[in-house]
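>>> The following block contains a protein sequence and its predicted model.
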Amino acid sequence: MSVRTLVSLGVSADYAGKGFGRTYAAVTPIGSLNSGLRTYDVNDSGFRRANASLFVVQSLSGDLRHGFGVGAGVLYGRMLGKYKNTPIVADVGSADQWLYALGLTYTF
């Protein structure tokens, strides 16, 4: 344990219900005409993404509990199942999702 440095590792999964799939992943016939993507229906629930993350904060004042610090993080997500196969992901996107972050922290 250190009061100068914080390291956080995480894993998670996103579960989606039927309504989410129909709203955000399906391509309706009208949507297909407008976008040129093939029609695709997602009308069941399930896991849509698995994630792994790493986050590090380094204190600038010597104590993470008080003062400023700098942080950096990375998150990797992989689309799963029907969500990976939707034309939005398979044809024009990527099943691999990356997020990078840099920041300044202040604790009081």
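Done, it's in.

>>> Every contact and neighbour count from this point should use C-alpha atoms.
Fine.

>>> which residue sits closest to F68, ignoring its sequence neighbours?
Y106 (4.4 Å; C-alpha to C-alpha, 6 or more residues apart in numbering).

>>> in what helix or strand does that neighbour lie?
Using DSSP states H and E, Y106 maps to strand 96-107.

>>> Show me what that strand is packed against.
strand 67-79 (3 or more C-alpha pairs under 8 Å, 6 or more residues apart in numbering; DSSP states H and E).

>>> for comparison:
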Amino acid sequence: MKVTETTLIQARGSLLWEENGVIHRDTCNLHKLNVWRDLFPPKLEEKLLGAEEGEKIEMAFPAGSLIPDHDPAKVFKVYSSQFDFNEVDPLEEPKLGLFYRLGCLNG
């Protein structure tokens, strides 16, 4: 079965890098990746679309090319009182580390 924009896929992602003479590897199993909704680097998305089940895809990305450098101007405080949950939202209390839908903050 080929991967399309509507396919939910299971994958294993590995990051490999060297820092201060030490080689590091971080691997995680990714269940239910949504090719349409989840964000991928354009070159990786291109390789994913049309890939066959079980196909191995390897790519190298230069350091700093996937995530921009930290920008203090883009950091802001969010208070629990700013969350605007409604009956459709399953959570009534914000939790650290979760992503929330666009528009759920007031102010």
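Structure received. No experiment lies behind these values; they were computed from the predicted model shown.

>>> TM-score of the superposition?
After superposition, the two chains reach a TM-score of 0.25 (TM-score structural alignment, normalised by the length of structure 2), with 43 aligned residues with a C-alpha RMSD of 4.3 Å.

>>> I'd like the distance from the residue nearest to F68 of structure 1 to L9 of structure 1, if you could.
21 Å (C-alpha to C-alpha, to the nearest Å).

>>> Could you do V89 of structure 1 as well?
27 Å.

>>> When these two are compared, which one has more neighbours?
Remark: of V89 of structure 1 and L9, V89 carries more neighbours, 16 against 12, as counted by other C-alpha atoms under 10 Å.

>>> separation between that one and N34 of structure 1?
17 Å.

>>> cool, A13 of structure 1 as well?
Noted for A13 of structure 1: a distance of 32 Å to N34 of structure 1, by C-alpha to C-alpha.

>>> And for R22 of structure 1?
The gap separating R22 of structure 1 from N34 of structure 1 is 17 Å, by C-alpha to C-alpha.

>>> cool, T105 of structure 1 as well?
44 Å.

>>> So if I had to pick from those two, which one is more boxed in?
Set T105 of structure 1 next to N34 and count neighbours by other C-alpha under 10 Å: T105 wins out with 15 against 9.

>>> Now for the residue nearest to the more buried one when sequence neighbours are not counted, how many residues are close by?
Using C-alpha to C-alpha, 6+ apart and skipping residues adjacent in sequence, the residue nearest T105 of structure 1 is G69, 4.9 Å away. G69 of structure 1: 21 surrounding residues under other C-alpha under 10 Å.

>>> so G69 of structure 1 sits right up against L102, yeah?
No - applying C-alpha atoms under 8 Å, one finds G69 of structure 1 not in contact with L102, separated by 11.1 Å.

>>> W17 of structure 2 contacts I23, correct?
Yes - counting by C-alpha under 8 Å, W17 of structure 2 touches I23, with 5.8 Å between them.

>>> after the host helix or strand of A13 of structure 1 comes which helix or strand?
A13 of structure 1 is part of strand 5-16, with elements assigned from DSSP H and E. The helix or strand immediately downstream of strand 5-16 of structure 1 is helix 18-24, counting by DSSP H and E.

>>> Could you tell me which residues within that next one count as buried?
For helix 18-24 of structure 1, the neighbour count (16 or more other C-alpha atoms under 10 Å) marks G21, R22 as buried.
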